[in-house]
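Okay, here's the prediction I keep looking at, along with the sequence it came from:
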Amino acid sequence: MRGYFSSISLKGYKNIWMKQWKFTLEMKVGKKMEHELAGSLGARRFWSMVKPFLPKVAWLVLAVVLVIGETSLSLIVPLLTMNFVDEMNAVGLNGQTVILLASVFFAQLVMSGFALYTMMYIGQKVVFALRKEAWQRMLHLPVPFFDRHSSGELMSRMTNDTLVIKDFLTMQLIPFFSGIVSIIGSIVLLLAIDWKMTLMMLTVVPASLLVMIPLGRSMYKVSKSLQDETASFQGDLGRVLSDIRLVKASLAEGVEQKVGLSRMAKLFRFGMREGKIMAVIQPLMMSAMLIMLVVIFGYGGMRVSAGTLSAGALVAIIFYLFQIAMPFTQMASFFTQFQKALGASERLETILRAEPEKNAENVDGAVAPAGTLSFQGVSFGYTADKPILKEVNFDAPIGKVTAFVGPSGAGKTTLFSLIERFYVPDDGTIQYKGHSIHRLPLHEWRQKIAYVSQDSPIMAGTIRSNLVYGLTDVPEENMRAAVRHANLESFIASLPDRYDTEVGERGVRLSGGQRQRLAIARAMIRDPEILLLDEATAHLDSSSEKLVQEALEVLMEGRTTLVIAHRLATVRHADQLIVLEEGNVTGAGTHAELLDTHPLYKELVSQQLQFN
């Protein structure tokens, strides 16, 4: 057999790109359902999600003890200060009081440092555990999940959303409880010092809470929308950067600039909505604190002048005022950050609760011939209203070459996706050697397959890491034999670092032919039973195509090979050709048989002869 596809035109690239955009819009139906499911997540579910990722209870207890201990010491300081001021006014400086006050300050400083470190440890453990679980889950999610979510969006969930949760737990949650202790302790001590001034101070608190609660609800909605829009922007950014050559070749800078500016404008609007809420919350808290200060200074000064309150007691009351006001002000931040954490946890839920790929399942169906890879009444569509394959039936003999031909969009590549079990057929079964492929463990089935496409993915890393990608303990001689058969030996030998040469992101430092031969060598190392070739020589010049074709002939020998090709002259010697039209199999046979019996095949051959 000779090469498979001539290179497609720039117009073809644009058409493919537009189809991807259209497909993304269709996938939003599934995404909307996921958001509705996640929307019921509340505080209780937030804690149930975070709880498994918390470190050992001992660390949590230690953090709480340290924070409460630090807060308790801070409550002693105003009492010591009161004694210090009153003693200064009465009998002069008392050295014992000074030493005690300095000791409390030092103990509070040490305990604060340990408390901060403990909280940071807890936060880092939580974010590590969350990312570990999300990463493991994500790697085992089915392909349709990734059809509905862009890579940028998923990266945002793995990085930004986990950090939001970590920051809330470390910087807000534990300090919130220490603030509660500070407020309660300060109020109790204030009541003991002077209950009248305490009641005057507390009149401001209920009025502030009445405003805070509805603002917190509004912040939740705005924060969630802002996080969602940020993830969408990151998705667009990742898409454009990964296909920057296509953007430039298509002169699409202007289009992408408009899309990006539109996303940025939305981010700006959501950011300003958040800013408006914060512009109410922060001044409200500061105003409440200032009102309390005015009341304390005014009324307290009168009491000191009248001799009914000591100067030390007034100083202590002011201290306690700040120990009430500061945590109370921080509560505004706590509630807003909690709403953000709720939004982040909702988005993480779509990963953590998504169903992984099905490993094996019971599938009924007629028994296919033992020596075939068989499709039996297979129907499939990416969306329910648009079937791609319709009642597809064929048998591909084991150890033979079966080629699929037909116009673009007929469903040829979808067949390969179903064989790889990236998707599950809506109806019908796929059988291999008389058994449904869905009854086999997924790992075992995919070990039997190697896939070489027209643009085989190359990972950033070295040539060696790409050759053995997904495999362990590959003998050196096996790797070198595969490289030799793939016509890569002389190229690798010419490189200074040989097999340890970096290929760049997506293999940009290699030519198209070198990438294809590297993919073929990788397939040879896997030693597959089934070989899927999807236009494997498309976009190559004649010299590269010759080298790739020779490598493919070695790889195909003795294997069940399924080929997709538009250049019909290259597959005319296949053992079987299957014609697909609009998702239906309309013909099967050899090249000569189809020329005699199939009008579309004859027309395609005639068109390519005229073109050549």
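Thanks, I have the structure now. Residues are numbered from 1 along each chain as shown.

C-alpha from now on. contacts and neighbour counts both.
Will do.

Mind jotting down where the strands sit in the stretch 101-250 of the chain?
With DSSP state E, counting those that start in this stretch as the criterion, the stretch 101-250 of the chain has no strands.

Distance of the most far-flung residue of the chain relative to its centre relative to V85?
Distance from the C-alpha centroid of the chain, by CA atoms, centre = their mean, peaks at V91 (67.8 Å). Applying CA to CA, to the nearest Å, the value for V91 to V85 is 10 Å.

Also S544?
90 Å.

And the residue nearest the centre of this structure?
Central residue of the chain (CA atoms, centre = their mean): L154, 2.1 Å from the mean position.

show me what contacts that residue?
Contact analysis of L154 by CA atoms under 8 Å, 6 or more residues apart in numbering lists A231.

Starting from L116, give me the distance back to it.
The gap separating L154 from L116 is 31 Å, by CA to CA.

quick one: the helices in the stretch 51-200 of the chain?
Assigned by DSSP state H, counting those that start in this stretch, the stretch 51-200 of the chain shows helices spanning 57-90, 95-139, 143-148, 151-156, 162-168, 174-193, 195-202.

so of the ones you listed, which one's packed in deepest?
Compared across these, helix 162-168 shows the largest average neighbour count, a mean of 23 (mean count of other CA atoms under 10 Å).

And it, what does it pack against?
Packing contacts for helix 162-168, counted by 3 or more CA pairs under 8 Å, 6 or more residues apart in numbering; DSSP states H and E, involve helix 95-139, helix 311-352.

Would you tell me which of the helices of the stretch 51-200 of the chain gets closest to D534?
helix 143-148 (18.4 Å; CA to CA).

how distant is that closest one from the center of its chain?
12 Å (CA atoms, centre = their mean, to the nearest Å).

Over to stretch 127-146?
Distance, centroid of stretch 127-146 to centroid of chain: 7 Å (CA atoms, centre = their mean).

Contacts for it next, please.
53, 158-159, 162-163, 165-166, 348, 351-352, 354-357, 422-423.

and the two most separated of those residues?
Farthest pair in the contacts of stretch 127-146, by CA to CA: K166 and Y423, 35.3 Å.

another one to put next to it:
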Amino acid sequence: MADGETAAPPKAGLRELFSYLREHRGVLAIVLVISLVGAGLNLAQPVMVNQVITAVGEGGALTGAVVVLVALVVGAGLVEGVQQYLLGRTAEGVVFGARRRLLARLLRLPIREYDARRTGDLVSRVGSDTTMVRESLTGGLVDALSGALVFVGALVAMALLDLTLLGITLAVIAVAVISVVAVSARVQALTLASQEALGRVAAGVERALSGVRTIRAAGATEREEGALVADAQAAYDLGVRIVRISAVLWPVSGLAVQGAFLAVLGIGGYRVAAGTLSVADLVTFILFLFMMLMPLGTAFNAVITVRSALGALARIHEVLDLPTEDDGESALGRRSTAEKPIEPALPAMVTFDGVSFAYRQGKPVLNEVSFAVPRGSTTAIVGPSGAGKSTLLALIERFYEPDHGTIRLDGIDIRDLPWSELRSGIGYVEQDAPVLAGTIKDNLLLAAPTTGEARCRQVLASVNLLDRIEQHPDGLNAVVGDDGVGLSGGERQRLAIARALIGDAPLLLLDEPTASLDGHNERAMHQAIRSAAVGRTVLIVAHRLATVADADQIIVLDAGHVTATGTHTELLTGSQLYRDLARHQLLVGATGASQ
């Protein structure tokens, strides 16, 4: 989409809503049969009332008619209970299906989509938006469809009793129906806007809670609260507008019932007095009238809830319609795994050939980057902040695709490798070293779930973390909170590195692995990396040159360009930028000699 262009609001219709009911066709067929039975039982009740009234007037026996009437009422109640249970279970099944599809899509979106969207807003689609879809089903949609049977049956019975009274009834109801349909069209648009506002609230809360320490330390609590309250106020205002429309619709529904009843009672009473209509037929007609109006009221409710659901459903389908990471793959471009599988025991070689990349059009991060990482070597990438160092690792993982150029792994274009095969051969440690909520063992086994406890301890020891873990009474089963709460920054970093090492991947990508470590643990980590590098290819991004000075080769990156390549000693004499970096970090003296 071009800059400044406004995206069209997402839309969804009844077709999308009914698509969620297809997998429940069997249950809905049973519900339809039960509805037919229930409609028959309900429609038979006014007929029996007519017989009771007639028997009273003629002095006949009442017992049989009363027993049948009671049986009809009880039977109708039992049938309705079963029907409501099946409909409620179906609604829960629909919501589960929607959430399952959403979760599958959310976890597979391209990384660019996460960059462009707020986490809290995505979470709200799984929660509040799917709940609104359920309310549309439990709140009257399927119920209104089953009530249509009673409506039609009552309509036929009323026509047989008195066409004049039926015409009066339909005239009053028609005015109400037209009013409801016309006014409710606004509900869908308002609901979409309301759910978008709630998504902003959820995103704001997620942002504030994840950074609550920073916010409090900066004395920004009141400002953050004000921003969140403003978003909540916008959601409130939209909610009030929806309520205002509903407040108009409900009296219309009530007036239709009252108007139809009073018109039938007045004109019907006059006709009874004139002798053209019996009392029993008038009472029976009124019973059928209420039997017809009850499903009509349910239908009015369904109009509002379905309109609301379609607004929420549009947000759900906005995510479901996004392509996943796998959708970007070309079946013809993929190399068949049987042609040339990657040998796990073979250290990888990475080659960048004329690679350019930009997160935003017109603002390149990498420009014609070319270099080779020999098999079994340790290669460091250094340079000032913003040079594009971390982006190189993200491109190898295929979190993003290069705009130009080719990246090869063992001579194979990584775009020709299936995602699972590519990433199973890479151990990756991000710069922020995320730790997932759960146990230490859960984090370690994320990429290698079958690893034994002995191997876990071995890897933890290699990163100087085993002693710290064993101090906890639960050991490997010790629980850490969101973002690794309970561990220091250095411990989180070391745990992330242990997680990358445990799978024995032939290629290790380490993004600032010692950034959060003190001097003692940095030396221990340096030794761990050197040990892990045996039989592997290691590509490490570093700001602190002391940790990579003994690398087999060092690539100097500046403003997206490779400016020099060589060993530490070679670069001290051959690269002014590297020499400046080393001098600022006190690795060389004023004369340029290595210290």
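Nice, thanks for sending it over. None of these values were measured; they are calculated from a predicted model.

Quick check: TM-score for this pair?
TM-score for the superposed chains, counting by TM-score structural alignment, normalised by the length of the second structure: 0.90, backed by 575 aligned residues with a CA RMSD of 2.6 Å.

picking up where we left off before, same list, the helices and strands packed on helix 162-168 of the first structure, but as CSV with distance to I184 of the first structure please.
Formatted as CSV, those follow (distance: least, CA to CA, whole Å):
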stretch, distance to I184 of the first structure
helix 95-139, 19
helix 311-352, 8
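
Let me know which of those helices is the nearest to E26 of the first structure.
helix 311-352 (18.5 Å).

Now the element after that closest one, going C-ward?
strand 372-380 (DSSP states H and E).

how about that following strand, aligned to which bit of the second structure?
Under TM-score structural alignment, strand 372-380 of the first structure corresponds to residues 349-357 of the second structure.

With stretch 518-536 of the first structure instead?
If you align by TM-score structural alignment, stretch 518-536 of the first structure falls on residues 495-513 of the second structure.

One more: stretch 430-446 of the first structure?
Residue span in the second structure matched to stretch 430-446 of the first structure, by TM-score structural alignment: 407-423.

In contact with the equivalent of V85 of the first structure over in the second structure, which residues are there?
Counting by TM-score structural alignment, V85 of the first structure lines up with I53 in the second structure. Applying CA under 8 Å, 6+ apart to I53 of the second structure gives the contacts A280.

Tell me the secondary structure at G503 of the second structure.
Secondary structure assignment for G503 of the second structure (DSSP: H, G, I helix; E, B strand; the rest coil): coil.

Spatially, which residue comes closest to it, not counting chain neighbours?
Take G503 of the second structure and drop its neighbours on the chain: the residue closest to it by CA to CA, 6 or more residues apart in numbering is A448, 5.7 Å away.

coming back round to it: and the residue nearest to the centre of the first structure, how far from D236 of the first structure?
To D236 of the first structure, L154 of the first structure is 12 Å away according to CA to CA.

what's the answer for F334 of the first structure, then?
32 Å.

Next, count neighbours for S385 of the second structure.
Other residues lying near S385 of the second structure total 12 when counted by other CA atoms under 10 Å.

what's the single longest helix in the first structure?
helix 253-306 (DSSP state H).

Superposed on the second structure, what's the mean shift for that one?
Once fitted to the second structure, helix 253-306 of the first structure is off its aligned match by 1.6 Å on average (mean CA distance after the TM-score superposition for the first structure).

Now L165 of the second structure: closest residue in space that isn't a chain neighbour?
L165 of the second structure's closest residue in space is V264 (CA to CA, 6+ apart), at 6.0 Å.

neighbours of the one you found, just the number please.
21.

Trace it over to the first structure, please.
Applying TM-score structural alignment, one finds that V264 of the second structure aligns to I296 in the first structure.

Hmm, that match is touching Y320, no?
No. Applying CA atoms under 8 Å, one finds I296 of the first structure not in contact with Y320, separated by 11.0 Å.

surely E224 of the second structure meets A208?
Yes. Using CA under 8 Å, E224 of the second structure is in contact with A208, at 7.2 Å.

Now do the shared contacts for those two.
I215.

matching residues in the first structure for stretch 123-134 of the second structure?
Stretch 123-134 of the second structure maps onto residues 155-166 of the first structure, going by TM-score structural alignment.

matching residues in the first structure for stretch 150-169 of the second structure?
Mapped onto the first structure using TM-score structural alignment, stretch 150-169 of the second structure covers residues 182-201.

can you confirm Y359 of the second structure is in a strand?
Yes. Secondary structure assignment places Y359 of the second structure in a strand (three-state DSSP).

give me the element the residue nearest to it when sequence neighbours are not counted is part of.
Nearest residue to Y359 of the second structure in three dimensions, chain neighbours excluded: V365, at 7.2 Å (CA to CA, 6+ apart). Using DSSP H and E, V365 of the second structure sits within strand 363-373.

Who are the contact partners of the closest residue to Y320 of the first structure other than its chain neighbours?
Nearest non-adjacent residue to Y320 of the first structure, counting by CA to CA, 6+ apart: S186, 5.5 Å away. When contacts are counted by CA under 8 Å, 6+ apart, S186 of the first structure touches L75, Y320, L321, Q323, I324.

Scan these and report the most crowded one.
Y320 (25 neighbours).

hang on, isn't that one packed against I193?
No. Assessed by CA under 8 Å, Y320 of the first structure is found out of contact with I193, at 10.7 Å.

Spell out which residues are contacts of both of the two.
What both Y320 of the first structure and I193 touch, as defined by CA under 8 Å, 6+ apart, is an empty set.

Which positions in the first structure sit opposite stretch 526-535 of the second structure in the alignment?
The aligned range for stretch 526-535 of the second structure is 549-558, by TM-score structural alignment.

and that stretch, which residues are buried?
Residues Q549, E550, A551, L552, L555, M556 are the ones in stretch 549-558 of the first structure that count as buried (16 or more other CA atoms under 10 Å).

Tell me the residue in the first structure aligned with V283 of the second structure.
With TM-score structural alignment as the criterion, V283 of the second structure lines up with V315 in the first structure.

where's the closest residue to that match other than its chain neighbours relative to L75 of the first structure, distance?
Spatial nearest neighbour of V315 of the first structure, chain neighbours left out: M82 (6.4 Å); criterion: CA to CA, 6+ apart. From M82 of the first structure across to L75 of the first structure, the span is 12 Å (CA to CA).

re the thing from before, need the contact list for the match of V264 of the second structure.
M197, M201, I317, I318.

For N584 of the first structure, see how far away the residue nearest to R446 of the first structure when sequence neighbours are not counted is.
Spatially, and ignoring its direct neighbours in sequence, R446 of the first structure is nearest to E420 (6.7 Å; CA to CA, 6+ apart). Remark: distance between E420 of the first structure and N584 of the first structure (CA to CA) = 20 Å.
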